[in-house]
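Asker: no letters, just coordinates:
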């Protein structure tokens, strides 16, 4: 896959947990035990003007009922944790390479969707984040929308610079939901 993202998404911060500044995270790494260690520092990607620091350092890590809970230096309470909601934790640049590619919705929306032979299929209108994998929302030429799992087998090319994605959909995938 072709990528222009600056870092791979390791996790997406969810809601606060309890009162001590911990947050739940949606894990996007195959090695959470290796990545989430006290003292690890992660570059962040958040909404402009959100006030989220450019990087966060882990102060605490634990798993509670199968959910990863992380605490960060400088985030002492629930109010601070709430301000982190939706922030993406990125892999530090020196460790990039093993995580797969990552894109942000703003990178993908508006890209043309085409088949492997170059046929115009439609346009990417959204990215839905899912627990197992993310999905592209494609507005087809017919006006209908289709969901395409953002996995290399189905989306072998994402070329932000050239303005298109290649969707190698098996028969019927783009017809689901008709």
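Answerer: Here it is on my side, so go on. Note that the structure is predicted; figures quoted are calculated from it, not measured. Numbers count the residues shown, from 1 in each chain.

Asker: only C-alpha atoms from now on, for both contacts and neighbour counts.
Answerer: Will do.

Asker: what about the helices in this structure?
Answerer: 32-35, 78-82, 105-108 (DSSP state H).

Asker: for the ones you listed, give me CSV that also has distance to residue 98 and mean neighbour count.
Answerer: Compiled in CSV, the helices of the chain are given as follows (distance: least, Cα to Cα, whole Å; neighbours: other Cα atoms under 10 Å):
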stretch, distance to residue 98, mean neighbour count
helix 32-35, 12, 12
helix 78-82, 29, 19
helix 105-108, 21, 16
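
Asker: residue 97: which of those helices is closest?
Answerer: Residue 97 lies closest to helix 32-35 among the helices of the chain, at 13.8 Å (Cα to Cα).

Asker: so which of the helices of the chain gets nearest residue 64?
Answerer: Taking the helices of the chain one by one with Cα to Cα, helix 32-35 is closest: 13.9 Å.

Asker: figure out how far that closest one is from the centre of its chain.
Answerer: 17 Å (Cα atoms, centre = their mean, to the nearest Å).

Asker: second structure for comparison follows:
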């Protein structure tokens, strides 16, 4: 079982999202490069308060994982876990808090980035990342205050510059409300 007395020895494994179905399953946003091992039946994860979560089952659906934990038996219990970050002991030389989710980018790192065209035209700011069935969606607040949903796919988001906090977009006509 992971020890929570020293959080420095723990790595973030996932963040629990919305409930899945009626029987206590949850969607998780995975931050580990070893989900098959981290989400294996019987594996234990802990939250920041030291509560332990034992995995009963796990399955992958497209880009997300759906987990069932011991003691979480209905939708209400699953919904109560939404937003909970889970950790595990660091066990691999190459595993650390900085592990990649999508080519070196945590989805949460996208929030607050400036969105622009390749020529530098300001399109707004990324205010949220939402999970959709086909792909992730970036919520972009445009300069006039409108919010647009932008699919986080390479054809529309060809470049993400983490150092300068700039996300380059190549939006098709009509995707953004103000452009």
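Answerer: Nice, thanks for sending it over. Model, not experiment: these values are computed from the prediction.

Asker: so which of the helices of structure 1 gets nearest residue 99 of structure 1?
Answerer: Residue 99 of structure 1 lies closest to helix 32-35 among the helices of structure 1, at 11.2 Å (Cα to Cα).

Asker: just checking, what packs against that closest one?
Answerer: Helices and strands touching helix 32-35 of structure 1, as assessed by 3 or more Cα pairs under 8 Å, 6 or more residues apart in numbering; DSSP states H and E, are absent.

Asker: can you lay out the helices of structure 1 as a markdown table showing distance to residue 131 of structure 1?
Answerer: Shown next, in a markdown table, are these (distance: least, Cα to Cα, whole Å):
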| stretch | distance to residue 131 of structure 1 |
| --- | --- |
| helix 32-35 | 15 |
| helix 78-82 | 20 |
| helix 105-108 | 16 |
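
Asker: so for residue 45 of structure 1, which of those sits nearest?
Answerer: helix 105-108 (11.9 Å).

Asker: ok, and what's touching that closest one?
Answerer: Under the criterion Cα atoms under 8 Å, 6 or more residues apart in numbering, residues 124, 125, 126, 127, 160 lie in contact with helix 105-108 of structure 1.

Asker: let's have these in a markdown table, adding distance to residue 57 of structure 1 and neighbour count.
Answerer: Converted to a markdown table, the contacts of helix 105-108 of structure 1 look like this (distance: Cα to Cα, whole Å; neighbours: other Cα atoms under 10 Å):
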| residue | distance to residue 57 of structure 1 | neighbour count |
| --- | --- | --- |
| 124 | 34 | 23 |
| 125 | 34 | 18 |
| 126 | 30 | 18 |
| 127 | 28 | 22 |
| 160 | 30 | 19 |
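
Asker: mind listing which of these are in strands?
Answerer: Among the contacts of helix 105-108 of structure 1, the subset assigned to strands under DSSP state E consists of 124, 125, 126, 127.

Asker: closest to residue 135 of structure 1 out of those?
Answerer: residue 127 (5.8 Å).
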